[in-house]
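> Sequence first, predicted model second:
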Amino acid sequence: MPVLPSWLTDPLWDQFSALLPERPVCHPDHPLGCHRPRINDRIVFDKLLQLLRFGCSYQAIADTTCSATTIRNRRDEWIRLDIFARLKQIALDSYDRIVGLILDQIAVDGSITKAPGGGEVAGRSPVDRGKQGLKRSGMTDGYGIPLGRVLAGANRHDSPLLAATLDLLVDLGPLPDDITVHLDAGYDSAATRTTLTERQLCGQIAHKGEKAPIQASRRWHVERTHAWQNAFHRLCRCYERRATVINAFFDLADTIITVRSLIRRAWKTHRWHARPSQCP
């Protein structure tokens, strides 16, 4: 059984392959004029999807078609070329053009996950007996499409990460004149309101000590997106130690979430080649 359905992996691969530079099958400078052929990029791409979805080790996913070393080397090569970030931006632009991002309603919240291997952005988790953990301060639009995230140790509070998270809005291009940022009670402070005022943003912040259902605001969209991201076991229990690699896997997961939402929402209003016969 494939790790993802073909109606999702095929468009992902079509766009991903278009971003890859052309490479010869065999290295032309080899002294004997022959060399072991380069592993097909599609094989490595499928292996990365399996790693992201199942969270297993590189050695466990390697087989006769591709070694663990090849997966790591190709992953690092694509990170240097900024392929994952570019793929995510293309998915966001496509979603915005066809469906439309709801950028006048933004939700921001933090989520803590396990990081047993430690690493550059890991810290002592206050909710896991001081074990190593990873916090992401995620930002979504009004529907829950992931717009970006800031990584930090699990011991960091949500509020100081808000400014760096909101700075990611600059990469989205033209923005509405009035933007409302939905936040939970952890952001209820004067520093948060100053941060919003400096960026000319409105804030809808839950008040400390006052019980209110999450449905009372549009904050639940970011909670749902955290659940979507945690469905990828590579992110829910992160063994990667470098921030660049973690961000690459998050970019790939966010691309999958965005394309999946795009296909599902456009299925009833658009027709295209290889459109799924049933609403996914």
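Ah, there it is. Numbering: from 1, shown residues only.

> From here on, just use CA atoms for contacts and neighbour counts.
Noted.

> what does the helix or strand hosting residue 235 contact?
Using DSSP states H and E, residue 235 sits within helix 233-236. Helix 233-236 is touched from outside by 51-56, 113-114, 229-230, 246, 249-250, with contacts defined as Cα atoms under 8 Å, 6 or more residues apart in numbering.

> ok, then the element right after it?
helix 243-266.

> What residues sit buried inside that next one?
Neighbour-count burial for helix 243-266, counted by 16 or more other Cα atoms under 10 Å, picks out 246-263, 265-266.

> do the same with stretch 10-17
Under the neighbour-count criterion of 16+ other Cα under 10 Å, stretch 10-17 has 12, 16-17 buried.

> got the residues you listed as a markdown table, with secondary structure columns?
Listed next are these as a markdown table, based on DSSP: H, G, I helix; E, B strand; the rest coil:
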| residue | secondary structure |
| --- | --- |
| 12 | helix |
| 16 | helix |
| 17 | helix |
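
> Closest one to residue 176 out of those residues, please.
Taking Cα to Cα as the measure, residue 176 sits nearest to residue 12 out of these, at 29.1 Å.

> OK, contacts around the closest one?
256, 259.

> do you know how far it is from residue 105?
Distance, residue 12 to residue 105, by Cα to Cα, to the nearest Å: 27 Å.

> this is the other structure I want to compare:
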Amino acid sequence: MVSDELWEQIEPLLPRRERRFRHPGRRPLPDRQVLCGILYVLHTGIQWEYLPGVLGFGSGMTCWRRLRDWNEAGVWQQLHEVLLAELNAAAKLDWSRAVIDSSHVRAPKRGIATGPSPVDRGRAGSKHHLITDGRGTPLAVILIGGNRNHVTQLLPLLDAIPPVRGRVGRPHRKPDSLFADRGYDHDIYRDHVRARGIVPAIARRGTRHGTGLGTYRWVVERTFAWLHSFKRLRIRWQRRADIHEAFLRPACCLITLRQINSFC
């Protein structure tokens, strides 16, 4: 499940474990096998305790601990920036516009960053807030409670876009324009977006459908379909928000890697 291409990108980013000479204990499972187990859970949605050991992934708890540790070490964020830089170097990132949207997921076990969702009869849920470039490549993702308003995450998502290198000059982290649906309609936020040198293209409430923004906004809907093709992300089973985010970020990395391969 871990291609040689992906492993070459991620191996230098993984934190090194200090070797214990006095009490070495059991030899730790190789990182590549553990990564295979993590991606197996991400793709299939299987519970950690049912992770099949016969496939060589190790125990579910081993994979869970490495996922937690790698997320705390910023491995997934660094990997995402490396992949975005590769796309940017090939001039395959569309900075002429960015598209923002959110998607609701249920959270039956509740936890941090959950809330009663108005679109799901008040059941506990979370929202994935996503911003992509004009081709649908994920630039940043944020997890919030299901009762939070869309527009409150507009500026945090813009701030979450990392400095993307790969070309001569200063790192790029600002699109020319921003497309969003009626959920982000607020003149104060439009002014904030303009103050950053970005042209807001946000649909207004009360206007009829068919304004033409969907011609550009459909890419983020497609990216959400890609994101939720990973079964572990369709329902949030983790009480801990950092563990769910630790699944969100590698999923964005895999989508970005597919974009790289599609342009090769």
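Structure's in. What do you need? What you see is a predicted model, and the numbers here were worked out from it, not measured in a lab.

> Could you quantify their similarity as a TM-score?
Remark: TM-score between the superposed chains equals 0.89 [TM-score structural alignment, normalised by the length of the second structure]; 256 aligned residues with a Cα RMSD of 2.2 Å.

> Where does the helix holding residue 235 of the first structure end up in the second structure?
Under TM-score structural alignment, helix 233-236 of the first structure corresponds to residues 231-234 of the second structure.

> circling back to that earlier point, and the buried ones among the contacts of helix 233-236 of the first structure, selectable in ChimeraX?
For the buried members of the contacts of helix 233-236 of the first structure, the matching ChimeraX selection, counting by 16+ other Cα under 10 Å, is:
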select :51,52,53,54,55,113,114,229,230,246,249,250
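
> Out of the contacts of helix 233-236 of the first structure, which sit inside helices?
Counted as lying in helices by DSSP state H, out of the contacts of helix 233-236 of the first structure, are 51-54, 229-230, 246, 249-250.

> I'd like those written out as a markdown table, with distance to residue 236 of the first structure added.
Converted to a markdown table, these look like this (distance: Cα to Cα, whole Å):
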| residue | distance to residue 236 of the first structure |
| --- | --- |
| 51 | 12 |
| 52 | 10 |
| 53 | 10 |
| 54 | 10 |
| 229 | 8 |
| 230 | 5 |
| 246 | 11 |
| 249 | 11 |
| 250 | 11 |
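
> which two in the residues you listed are spaced the farthest apart?
The distance between the two most remote of these (Cα to Cα) is 15.1 Å, for 54 and 246.

> ok, the aligned partner of residue 123 of the first structure in the second structure to residue 122 of the second structure distance?
Per TM-score structural alignment, the equivalent position to residue 123 of the first structure in the second structure is residue 115. Separation of residue 115 of the second structure from residue 122 of the second structure (Cα to Cα): 8 Å.

> cool, residue 48 of the second structure as well?
Here residue 48 of the second structure is placed at a distance of 28 Å from residue 122 of the second structure (Cα to Cα).

> quick one, which of the two is more surrounded?
Neighbour count, other Cα atoms under 10 Å: between residue 48 of the second structure and residue 122, residue 48 has more, with 16 against 12.

> Now the counterpart of the more buried one in the first structure: closest residue in space, sequence neighbours ignored.
Using TM-score structural alignment, the partner of residue 48 of the second structure in the first structure is residue 58. Counting by Cα to Cα, 6 or more residues apart in numbering, residue 68 is the residue found nearest to residue 58 of the first structure once chain neighbours are left out, at 5.1 Å.

> what residue of the second structure matches up with the one you found?
By TM-score structural alignment, residue 68 of the first structure lines up with residue 60.

> residues in contact with its match?
So residue 60 of the second structure contacts 37, 48-51 (Cα under 8 Å, 6+ apart).

> Starting from residue 10 of the second structure, give me the distance back to it.
According to Cα to Cα, residue 60 of the second structure stands 21 Å off from residue 10 of the second structure.

> all helices of the stretch 101-250 of the second structure, in order?
All helices of the stretch 101-250 of the second structure, identified by DSSP state H, counting those that start in this stretch, fall at 154-160, 187-195, 214-227, 241-263.

> Tabulate these (JSON lines), appending distance to residue 80 of the second structure.
Shown next, in JSON lines, are those (distance: least, Cα to Cα, whole Å):
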{"stretch": "helix 154-160", "distance to residue 80 of the second structure": "12"}
{"stretch": "helix 187-195", "distance to residue 80 of the second structure": "24"}
{"stretch": "helix 214-227", "distance to residue 80 of the second structure": "15"}
{"stretch": "helix 241-263", "distance to residue 80 of the second structure": "5"}
